[in-house]
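>>> Below are the sequence and a predicted model; questions follow.
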Amino acid sequence: MTASATRAAWTIVGLLWVVALINYLDRQLVVTMPGPIKADLNLGDEKFGLLSSVFLWIYGFCSPIAGYVADRIGKRRVILSSLLIWSAATFASGLVTTFGGMLAARAALGVSEAFYMPAAVALIVDYHRGPTRSRATGLHLSGVYAGSVIGGLGGFLAEAFGWRNVFLMIGGIGVAYAVVLAALFPAPPENGYTATQEDVVIDTQGRPAFLSLLSSRGFLLLLAMNMLDGAAYWPVRNWLAEFFRGELGVSSAWAGVYGPMAFNGAAFVGMLIASNLSDWWAVRTPRARALVPAIGFMMAAPCLVLMGAVDEIPIVLSCVFVAGMSQGFLDANLMPAACTVVDLRHRATAYGLLNFAGTTAGGAMTYIGGYLKEQQVPFGALFQLAGGMIFLAAVLLVFVRPIVAKPAEV
């Protein structure tokens, strides 16, 4: 890779880091301000949970389409359009006065945000091949954690400025950055980059993208794994603040810090560890892309079970930290692992399908968690179930075997 290509590769990561931050900050705001939003819109736990579930369901169902579109019309165009539209939806969230209005704004957010991540991650692995792939992917996704951590301050911001003004401010920032991004995006490389053993053309029969992907045993294992991960960790993230507030007696302001902020801060630490470990280990075996997150999940599963069984805040926080780290282990390696089992021409579509599996399952479990809470079932039971699902996800990762094929000419 030439020096100019290297600069462009890391410039892409830096620019998209900010987009990833805004992406998750926007979606995280609702769950970190449950008190004022529920009071203003007169919502119970079931309806409040539906705000997150609808976002996840629509996000999930749109993700495969979004990935397919990015593979066909170009990733840059999709990224810019997505950022602009979801920022406008965030701004609109601060103007609504009814549950129906907020639900519509969250639905619009789900559609527009679905188009970002498959395009962005596929663009990054196009630029970063081999020894920097997990680090580049993980560094980009650290923006996700940064956005989620900042979102954890939603309770404080709501108390200081009002929850509506928070949405208006963040939405406006996103629209402004879309203009900046359009001006600074590097031009596509003219001569491409040297391919590696992880960049393969698997589907030589010219089959449609979805048929090609669903014919890959390794990809099906990743799909099932990500469904379990989403079903486990989305409700954990979405209900942690309310768990600390409603069941452990933490104030609304600190509940967002103890819950989403701690989980996502730990995910950032996990990403730093896992991305470097995976890039080092993958030189020796491509299986490292799947084995590293499997190790993280094996450590997290018993912590999730314990988190649902105790009410001592220091112990719960320790468990939240381990669980968050394991999510960072996966985030740094999900796309690199997919690269070892899918055709390089279908990467954005593959990531879209993975998003579909994780977010739709996560949306269902988030809604179920709210419904069960209204039936007097504590959130701890949901967290223990999450521990079992994370253990099964680890087992599936162990069985992912990279496809050995002739490296593609890129």
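Nice, thanks for sending it over.
>>> going forward, measure contacts between C-alpha atoms and count neighbours the same way
Fine.
>>> how many other residues sit next to R77?
12 (other Cα atoms under 10 Å).
>>> buried set for the helix or strand encompassing it?
According to DSSP states H and E, R77 maps onto helix 75-93. For helix 75-93, the neighbour count (16 or more other Cα atoms under 10 Å) marks 75-76, 78-93 as buried.
>>> name the helices or strands packed onto it?
Packing partners of helix 75-93 (3 or more Cα pairs under 8 Å, 6 or more residues apart in numbering; DSSP states H and E): helix 3-32, helix 99-114, helix 116-127, helix 163-184.
>>> quick one: contacts of it?
Residues outside helix 75-93 that contact it (Cα atoms under 8 Å, 6 or more residues apart in numbering): 19, 23, 26, 69-70, 101-102, 105-106, 108-110, 112-116, 119-120, 122-123, 164, 167-175, 178, 181-182.
>>> show me the contacts for the nearest residue to M33 once chain neighbours are set aside.
Leaving out its chain neighbours, the residue that sits closest to M33 by Cα to Cα, 6 or more residues apart in numbering is G155, at 5.1 Å. Going by Cα under 8 Å, 6+ apart, G155 touches 32-33, 252-256.
>>> so G155 is in which element?
helix 154-161.
>>> Tell me the buried residues in that helix?
Within helix 154-161, the residues that qualify as buried are 154-158, counting by 16+ other Cα under 10 Å.
>>> Out of the contacts of G155, grab the one that's most surrounded.
Going by other Cα under 10 Å, T32 tops these with 34 neighbours.
>>> what sits against that residue?
T32 neighbours (Cα under 8 Å, 6+ apart): 151-155, 241, 255-256, 260.
>>> try this one next to it:
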Amino acid sequence: MSSNPDIQAIDATVAAPAAAAPARLSSHRRWFMLSLLLIATIINYVDRVNISIAAPFMAKDLGLDKVQMGLIFSAFAWTYAFALVPAGFIADRFGSRLTYGASLISWSAVTVCQGMAGGFASLFGLRLAIGAMEAPAFPANSRAVTVWFPARERGMASSIYVCGQYLGTALFTGLLLWLATTYDWRHVFYSTGIVGILFGIAWLYLYRDPLNCKKVSKQELDYIEAGGGLVKSSQDKNTFKWAQIAELLKYRQVWAICIGKFASTSALYFFLTWFPTYLIEERHLTMVKVGIFAVLPFIGATVGVLLAGFIADWMIRRGVSLSFARKLPLVVGSALGMSIMLVNFTDSNEVCIALLTIAFFAQGIASSSWAAVSEVAPKELIGLTGGITSLAANIGGIVTPIVIGQILHLTGNFAWAFWFIGGMACIGTLSYSLLLGRIYRIELKAK
């Protein structure tokens, strides 16, 4: 692993925040595109978490045990993780519009099919398919924000779309629980899948990259580009080479973000998979209380990721170095995430939910790592860099549900699960504080 020896050759993105925004832009199309990213991310994560809401009903109906449920929960991440690198290249090659649109429609169609599953094998196979089809989403998100936003706004822009992974659960858990209890668990998949198909069609109609957008003004394009937004890279069509991956992995920044994302995602996947089961089976909460309590940590995480983006951008605008501003929330969020271990020391449901809300708030802060990815990615390989770091993150999505399933099988309770997640948070803290080093845009050597 090596860092860039030419520290003086820092990308213009780092210097860009010093430039003030013009008094009034004649268009604000970048914020409309960001709203599309937010909606798409909400749908993306609702289609990941819907199975955790349906799980208690589905497991009883289909006779699935804890080990099988752990495998089903993790199946999504198996294909998702290993499809991320090719998905990142696809995002770079074909752009965010076509990549995301095709991904949305395909994974939503398979989500509908989950409602027709008849047992372990069919559910496992369908979750594998959804994982592969959702893989282009976050590389396309990262690419879209990097080409649409100047550096001084990129932290908040990244935080806004990332908060979609928490906001969807906070908004729709009650509705999905109502569908599962009023009708049956299959309607959870039917409804979320149909919504995704409809929005996928809308995405193809509405989203454009900056130079292909007729409604963006030249003034706004100049503002984005002057501030470090890679407007022109949206026109680049790169040819994939395996050497590009090897080149990226020479940099400690890439390794540090990969390790940190892996650690942070361990907490995320607990909340996306086993959390409702924990509330129902170990905390013995009623469905009404689950509908209320399950939402609170997701609200906490939403606040965390938005706060991290706001504070980082605020510091940059006031002259704090981009590197420090982007690193601070990663270290603080990872360190605070270790608080999840305190759940093992309380019998109070209210204190338990408060601690879990704090822990997920911390995970939300650490999720601002997507802004760091946007800052270090070579301008030619934005999607691929996002794919590699997201691959590392979602290996955590493979490991965590299986580990927790095995813990439950062996011990019958969640205590060691919280020790495991807290330990991962500690690893993330060490990676971001000791390994990451200076954040700057990687300049690939000319061949």
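Here it is on my side, so go on. Remember, it's a predicted structure, so these values are computed and weren't measured experimentally.
>>> Tell me how they score on TM after superposing.
Superposed pair, TM-score by TM-score structural alignment, normalised by the length of the first structure: 0.90. Supporting alignment: 401 aligned residues with a Cα RMSD of 2.5 Å.
>>> circling back to that earlier point, the residue nearest to M33 of the first structure and I403 of the first structure: what is the separation?
47 Å (Cα to Cα, to the nearest Å).
>>> do the same with L25 of the first structure
36 Å.
>>> Neighbour count for the two, which is higher?
Legend: neighbour count by other Cα under 10 Å for L25 of the first structure and I403, higher for L25 (23 against 19).
>>> Translate the more buried one into the numbering of the second structure.
Applying TM-score structural alignment, one finds that L25 of the first structure aligns to V46 in the second structure.
>>> Quick one: residues contacting V67 of the second structure.
Counting by Cα under 8 Å, 6+ apart, V67 of the second structure has contacts 402, 405-406, 409.
>>> Let's see that with 7 Å instead.
Contact analysis of V67 of the second structure by Cα atoms under 7 Å, 6 or more residues apart in numbering lists 405-406, 409.
>>> So which of those residues is surrounded by the most neighbours?
The residue in the contacts of V67 of the second structure with the most neighbours, by other Cα under 10 Å, is G405 (24 neighbours).
>>> Quick check: chain neighbours aside, which residue is closest to that residue?
Counting by Cα to Cα, 6+ apart, the residue nearest G405 of the second structure is G70, at 4.8 Å.
>>> re earlier: can you give me the distance of the match of L25 of the first structure to I395 of the second structure?
Between V46 of the second structure and I395 of the second structure the computed distance is 20 Å (Cα to Cα).
>>> now swap in L221 of the second structure and tell me
For L221 of the second structure, the distance to I395 of the second structure - Cα to Cα - is 37 Å.
>>> Could you do E153 of the second structure as well?
30 Å.
>>> Equivalent analysis for M156 of the second structure, please.
Taking Cα to Cα, one finds M156 of the second structure at 26 Å from I395 of the second structure.
>>> hey, where'd the helices end up in the stretch 201-350 of the first structure?
Remark: helices assigned in the stretch 201-350 of the first structure by DSSP state H, counting those that start in this stretch are 209-214, 217-246, 252-256, 262-282, 288-307, 313-331, 334-339, 347-374.
>>> Make JSON lines out of these and add distance to V398 of the first structure.
JSON lines is the format used below for these (distance: least, Cα to Cα, whole Å):
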{"stretch": "helix 209-214", "distance to V398 of the first structure": "19"}
{"stretch": "helix 217-246", "distance to V398 of the first structure": "10"}
{"stretch": "helix 252-256", "distance to V398 of the first structure": "34"}
{"stretch": "helix 262-282", "distance to V398 of the first structure": "14"}
{"stretch": "helix 288-307", "distance to V398 of the first structure": "6"}
{"stretch": "helix 313-331", "distance to V398 of the first structure": "13"}
{"stretch": "helix 334-339", "distance to V398 of the first structure": "12"}
{"stretch": "helix 347-374", "distance to V398 of the first structure": "17"}
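>>> and the closest residue to A325 of the second structure other than its chain neighbours, what does it touch?
With Cα to Cα, 6+ apart as the criterion, A325 of the second structure has its nearest non-adjacent residue at 4.8 Å, and that residue is A312. Listed by Cα under 7 Å, 6+ apart, the contact partners of A312 of the second structure are 155, 325-326.
>>> Give the aligned equivalent of G246 of the first structure in the second structure.
Checking TM-score structural alignment: G246 of the first structure goes with E281.
>>> what residue lies at the spatial centre of the second structure?
For the second structure, the residue nearest the mean C-alpha position is V162 (5.6 Å; Cα atoms, centre = their mean).
>>> Relative to N44 of the second structure, how far out is it?
11 Å.
>>> Same check on F270 of the second structure?
Counting by Cα to Cα - F270 of the second structure and N44 of the second structure are separated by 17 Å.
>>> do the same with I402 of the second structure
From I402 of the second structure to N44 of the second structure the distance is 22 Å (Cα to Cα).
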